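Peer 1: What follows is a predicted protein model with its sequence.
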Amino acid sequence: MTQTFSSTGRDSFVGTPRSRIDGPAKVTGLAKYAGEFSAPDLLHGYVVSGIVAKGRIKSIDTRAAEAVPGVVKVLTHENRPRTAWLNYNYQDQVAPPGAPFRALYDDKIHYSGQPVALVVAEDFDTARHAATLVEVDYEAEAPSVDLSKVEAFAYDPPMKRNGIKPPPKPWGDADAAFDTAAVRVREQYTLATEHHNPMEPHASTVIVEEDGTYTVYDKIQGVSNSQGYLANVFGLKKDDLRVMNPYLGGGFGSGLRPQYQLFLAMLAARDLGRSVRVALTRDQMWTFSYRPEAIQTISLGADRDGTLQALRHDALAPTSQFEDYQEVVVNWSGILYRCDNVALTYKLAKLDTFTPADMRAPGAVTGVFAIETAMDELAYAAGQDPIQLRLKNYTERDQTQEDKPFGSKALKACFAEGAERFGWSKRNPEPRSMREGRELVGWGMATGVWESMMMQTSAHAILTADGKLEVGNTTGDIGTGTYTILTQIAADTLGLSMEAVTTKLGDTRLPEAPIAGGSWTAASSGTAVMKACRDVGEQLFRLARQMDNSPLANVDFERVAFADGHIEVAGDPARRVALVDVMRAAGVEKLEAVGQAAPDKDFNSQYEAYTHSAVFAEVKIDEELGQVRLTRVVSAIAAGKILNPKTARSQILGGVVMGIGAALEEESMMDTTLGRFMNHNLGEYHVPVNADIHDIEVIFVDEEDRANPLGVKGLGEIGIVGTAAAIANAVFHATGKRIRHLPITVDKIIG
């Protein structure tokens, strides 16, 4: 039986808007990031990036670089220590099947921008200058980097990626049902490659301690992942590696896996016996970690009234030559809509690029854009309102997972509340029918969906005699407000003020938790913290009952409440005792516990859990210039219990903005001859700026969920899912022109 969380204090923090407790440190500069920690005699490493996409290194001349005063060593595949890569096929926590990329391993070139040397010097400027003097002679081959030209080589990945559900087996006969359907839509949808571009570039600082152990500061979304990676690759004991990352300047998934600068920093530190920092440049951030493009075909067949009779969703996505990267792309179509004849396929094709990476709502941004645009096309073809079409094909069961019911699904409320707030009833459905001066006005909507997950997690709670509480684990706060919500949960559970609670994260000396990603952190770490605090509370209660003249004598634990720093009999606050008095009377300096959280097997065997949304968008488009202004977005979210409306709203705002980028601006442009992304800087890779963002309204609809004790669903991903489709649908409503390739740029509108 899942126990639902409820605060025992009279003044609950959970469910109320609270500012981020880490905010002051970030805005004042007190927060230190992985590339800002220092050590005596710290060396600096600068990566030399390769310039060809495929081939081998014929020769590499480092003599001029090594002659520069202040240069300590130049590491290449020819002189790297052979102690590295002891475990050739080590799989980090989120690695896809295959052999991970090995920096400086041999002379083979796998992709453009691959690190081919590391210059280590006494200071950064010297290392950077010397790096320009390294001469590399390549034997280049023509790279294969165009997904549209390798469809004939598409394949089903032989090994499935851990945690990624493969497409289900088809049910019914989608092709036959499509052929006989009264209304048919079959179109192709594509998305451009996107790069993460967090504000903080990737960096690692490896400090060599006097006892031979290492303290590592790494830009990572879960320090235990970096610790396991280093231990396996270099044959080290985990106890000799303390990895920390208290703050992260944006990740969006780029920090889920250890990146190559971590390997290079440790390689140099072990080889030279000195502390080393390696920080990547903004240009080098384009050499890895991106959302892959995809070519998708959606086939929808329906009755005259829009009832689905056939649904087929086929996707082709790229991966590297050395790993089979996989996402959940096509399954969302079967999750969102009820249909008796469904076929979902997902294939890969190998390119001469780095392995793609999880980027905020990986797979869902891609797949939901396609199905939600196709559903809008079906609505027009069938003469149906887009919301009514979705309600007509609404489902309360997940047909992709043994037709299990959803544990909760308040999507209908999202449609209703979002439509009312947006003013959807005033929409003229005819394309090009609404205008404002010289601008065409378009209204579009789409559905969003994301998994509601919980992971095996631990956390500690330590209460000291002065009434101060510490909680924490190894997970990271990636800007989502994890420090704050864990503090709220802990404060409520033991009836303390938030000021009395300190939350520690991002340190491998803390109890282990998974990486911060997948929208599972609140449910997982939050539950573990709650359980640890409840354990401490039970210890306090037992001590309180033993006090002389205890007001809690002969009272069961279920009858007490924690409030205002006291334990009291619920409903009788006169019978209370202060926590500090309990510990003083017992002569106890501290009480501690480790809480464990895990998915509810009974619940998961019966139900599926997802977060849902309804996104509404308004665009205004200059009829002559084709310039798009996104003037309004309303995002209605069903995500169970909202722990902190302020940080929760911020998560949705950020997701919506990223969705705007995907819809209208973001595109990593590949030169298919060179095999290199050409707009590898923030001047030419466009992201939304303040002038692009207008009114964004977030609505949290009421929803009760039993998938975890807190009753929460993650919010990190759901804000972005469906946003691009809503915008694309609005562009069609405004212009009458259907654009199926993202981003939607001026040339596509007026071309």
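Peer 2: Structure's in. What do you need?
Peer 1: C-alpha from now on. contacts and neighbour counts both.
Peer 2: OK.
Peer 1: contacting residues around stretch 247-258?
Peer 2: 31-33, 92-95, 196, 198-200, 219-222, 225-226, 229, 289-290, 357-360, 476-479, 506, 515-517 (C-alpha atoms under 8 Å, 6 or more residues apart in numbering).
Peer 1: Tell me which entries of these lie within helices.
Peer 2: N225, S226, Y229 (DSSP state H).
Peer 1: on that earlier part again, which among the contacts of stretch 247-258 end up buried?
Peer 2: Burial by neighbour count, 16 or more other C-alpha atoms under 10 Å: within the contacts of stretch 247-258 this picks out 31-33, 92-95, 196, 198, 200, 219-222, 225-226, 229, 289-290, 357-360, 476-479, 506, 515-517.
Peer 1: Now, those that are in strands?
Peer 2: Y290 (DSSP state E).
Peer 1: Mind jotting down where the helices sit in the stretch 251-400 of the chain?
Peer 2: 260-272, 331-336, 364-382, 386-392 (DSSP state H, counting those that start in this stretch).
Peer 1: helices or strands up against the second one?
Peer 2: When contacts are defined as 3 or more C-alpha pairs under 8 Å, 6 or more residues apart in numbering; DSSP states H and E, helix 331-336 sits against strand 342-350, helix 364-382, strand 397-398.
Peer 1: out of these, which comes closest to V634?
Peer 2: Comparing the helices and strands packed on helix 331-336 by their distance to V634 (C-alpha to C-alpha), the top pick is helix 364-382, with 16.5 Å.
Peer 1: Included below, for side-by-side comparison, is a second structure:
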Amino acid sequence: MKTQYIGKPVSRVDGLAKVTGTARYSADFKVDRMLYGYIVSGSIAKGRIISIDTSKAMGLKGVLQVFTHENVSGLPWFSIKYKDMDAPSGSPFRPLHDDKILYSGQPVALVVADTFELARYASSLIDVLYEEESFATDLAKNIDRSYKAPVGKIGYVSPKSRGDADEAYGEAEFKMSGTYQHGAEHHNPMELFSTTAIWENGKLTVYDKTQGVTNCQFYIGNVFGLAYKDVRIISPYVGGAFGSGLRPQYQLFMAVLAALELKRPVKVGLTRQQMFTFGHRPVTMQKLALSASADGSLESIRHEAYSETSRFESYTEIIVNWSGTMYNCDHVKLKYELVGLDMYTPVDMRAPGAVTGAHAMESAMDELAYELKMDPLIFRLKNYADEDQTEEKPFSSKELIACYREGAEKFGWTRRNIEPRSMREGNQLIGWGVATAAWDAFQMPCRAKALLSIDGKLVISSGTSDIGTGTYTIMTQIAAESLGLKMEDVTFHLGDTNMPMAPLEGGSWTAASVGSAVKGVCEDVKKKLIRMAVKTKTSPLYDSNSKDIVLDSGMISDVKDSSKSASIVEVMRLAGINSIEETSTSGPNPINKMKYTFNAHAAVFAEVKVDEDLGIVRVTRVVCAVAAGKILNPKTARSQILGGVVWGISKALEEESKMDHQYGRFMNHNLSEYHVPVNKDINDIEVIFVEEKDDIVNPLGVKGVGEIGIIGVAGAIANAVFHATGVRVRNLPITMDKVLQIAEDDRNQVAI
């Protein structure tokens, strides 16, 4: 019986290193003669630096240099605007480039000293005089300056309309319209961004927190005019990132700048407050208008979104496109525009665009269902999309109906009373809501290397990342099963530009992309082993039919003759081979990409309890049913969905970066005032993986689960709040003041 690891709930192979503290993160690497940098952040939103006095800081013993725009020049990117691999359209931010201030919190100086404490103290002695200019940071007040989002960022596709949604809406019997908003959010992973740069013998070694070592190598090589082969980026462990590590952050530039100038190793890290100064999920305003016939068939969808970006780059997300593919509808009008503001460019944040658009669309679907007096789940089933109408292509697989069915059964949806405010426990109003989620099932080009030694040990490597998702573990599982080895005989290495190139770790494409490369390279090694086994005259399997050979638990056997068997070690020894080394490349099938749409799907059911007097909302139950192809490891995959649901709860009820438009600065830039859930906020979460077979999407049949878990949660919770209270809150997060204020407004309207 062939040993099977794929699909089994294997514990993390890197778990022991993490819980014992032997896993080394970017800030943990130390070398002799280390210097420490501390970044000085600007205090105005827009203007220029008139003067910057560093004399007091430089007068301190142990301070080696203070870098500012006045003494940093001559870098290649100052004349050629190099971009990183994940950059949107526009001109990337260039730290210490000139005297211009583009946003509040912009780095204006780097102090480098013998100790971190000295560098931090010296930074307080720097005097900066500014000339302020008028600025704009309020999306709502600047909508009139919106412009069409350009195509340029990887993965962005302009929305496509069809039919005549305006006419269909005007003639419809049942309709709704509304405006939905959500505030800015910041990633706030546990690990702060930190970089250690070492310049030695013409070679640069950098330990960095990143989701893409190759991207950082590309960026640093271009910015500083270094050959890529002379720049090595290492990032074996990442303590959370959620998209914040896709682009190189400015501490990387600072550390390398100082190391090259001072010819000594330099470590530069960001403070928690500075973690709020390099990008966020953008504030977005969305307008929805849906209509339906009396039988519940959707007749029109109009979805437009306005999202903030910086003045220097046009950051894009796919927000409205999902509304054209999620449900069957012949008349769809989609619009997505940007508003340039005086802030840093937003960055990708878990399920970028989809989680934003789904909240609005799924809330609107709920509102229209109530106009129709139809159960919200039945309404969704009524308008189920069997194919992608936007691209006029079938889905490679789609088990969303099974998600609805299994999720509803587990949740007990049939016991739901459709009337708002009809379910309660004392003064606790109970509400049940549902929402749909979808995310692209990407596959990106990737390479992997395999080295099988004479001792039967296999080392696999690929320059990908593991931000806590379980990449180390699932790649070990794939390799062990593909080559018929025990898991303890397989080691997977990642996070190093000396390894084969891999894509950025994001978009839920790592399992499919890196996994396919790992499977492919193991298949290549397997072919060599089988050829050795049947061609080596002294081998017990000599002259066997290659098609009858199997590998299992380190043994090579002939399925038609049980007497013909040998260990991998024995076959290699008899063949006189000490090791087998292979490198393989995998990528998406271009023909399949043209013929099919690849999506993961989910159905989310949420229960809330709302204090009738205080408006306090608690999420008491969530059931998330997911169809994402082959689940490589139910244990780590479940963890991904749990994390997504928790973040969805946070997005719905708590999370928001508050911008003071008088100063153009995020004010709650710390973990005490930036609210995220604690243990008491999280109750029962049930994860269901619906069986879904997909032989088209990629060789492994996987779709990825990093994003899909968060996408429908906020919509389901918002719908549950309405069911509980009769109050429709369209502005996230749903806080108690909004619930009470809208309820009071509704009562006043009734009185009038």
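Peer 2: Nice, I can see it. As the structure is a computational prediction, the values presented were derived from the model and not from experiment.
Peer 1: TM-score for these two?
Peer 2: Here the TM-score for the pair of chains, by TM-score structural alignment, normalised by the length of the first structure, is 0.97; 740 aligned residues with a C-alpha RMSD of 1.1 Å.
Peer 1: about what we covered before: quick one, which of the helices of the stretch 251-400 of the first structure gets closest to R706 of the first structure.
Peer 2: That would be, of the helices of the stretch 251-400 of the first structure and by C-alpha to C-alpha, helix 331-336, which comes in at 19.4 Å.
Peer 1: What span of the second structure is that closest one aligned with?
Peer 2: Here helix 331-336 of the first structure aligns to the second structure at residues 321-326, judged by TM-score structural alignment.
Peer 1: List the neighbours of the matching stretch that are in contact with it.
Peer 2: Counting by C-alpha under 8 Å, 6+ apart, 158-161, 301, 303, 332, 334, 354, 357-358, 361, 384-385, 387-390, 438 sit against stretch 321-326 of the second structure.
Peer 1: hang on, the earlier thing: return the most buried member of the helices and strands packed on helix 331-336 of the first structure.
Peer 2: helix 364-382 (a mean of 25; mean count of other C-alpha atoms under 10 Å).
Peer 1: Does anything pack onto it? Which helices or strands?
Peer 2: Against helix 364-382 of the first structure (3+ C-alpha pairs under 8 Å, 6+ apart) you get strand 183-191, strand 294-302, helix 331-336, helix 386-392, strand 439-451, helix 723-735.
Peer 1: which non-adjacent residue is nearest the corresponding residue of the first structure for A502 of the second structure?
Peer 2: By TM-score structural alignment, A502 of the second structure lines up with A513 in the first structure. Of all residues not flanking A513 of the first structure in the chain, T457 sits nearest, at 4.7 Å (C-alpha to C-alpha, 6 or more residues apart in numbering).
Peer 1: related to what we said a few turns ago, could you give the separation of the match of helix 331-336 of the first structure from the chain centroid?
Peer 2: 20 Å (C-alpha atoms, centre = their mean, to the nearest Å).
Peer 1: Buried ones in that stretch, by neighbour count?
Peer 2: N321, W322, S323, G324, T325, M326.
Peer 1: Also stretch 616-626 of the first structure?
Peer 2: F616, A617, E618, V619, K620, I621, D622, E623, G626.
Peer 1: Make sure the third one is indeed in a strand.
Peer 2: I take that to be E618 of the first structure. Yes: per DSSP: H, G, I helix; E, B strand; the rest coil, E618 of the first structure lies within a strand segment.
Peer 1: Can you tell me the residue that sits opposite it in the second structure?
Peer 2: Using TM-score structural alignment, E618 of the first structure lines up with E607 in the second structure.
Peer 1: mind listing what the nearest residue to its match once chain neighbours are set aside touches?
Peer 2: Leaving aside its sequence neighbours, E607 of the second structure sits nearest to W432 (C-alpha to C-alpha, 6+ apart; 4.6 Å). Counting by C-alpha under 8 Å, 6+ apart, W432 of the second structure touches 413, 416, 605-608, 716-717, 719-721, 723-724.
Peer 1: To which residue of the first structure is W432 of the second structure aligned?
Peer 2: So W432 of the second structure corresponds to W443, using TM-score structural alignment.
Peer 1: Going by residue numbers, what spans are helices in the stretch 51-200 of the first structure?
Peer 2: Using DSSP H, counting those that start in this stretch, helices in the stretch 51-200 of the first structure cover 63-66, 124-131, 174-179.
Peer 1: Pick the most buried one from these.
Peer 2: Using mean count of other C-alpha under 10 Å, helix 124-131 ranks as the most buried of those, with a mean of 20.
Peer 1: Which stretch of the second structure lines up against that helix?
Peer 2: By TM-score structural alignment, helix 124-131 of the first structure lines up with residues 116-123 in the second structure.
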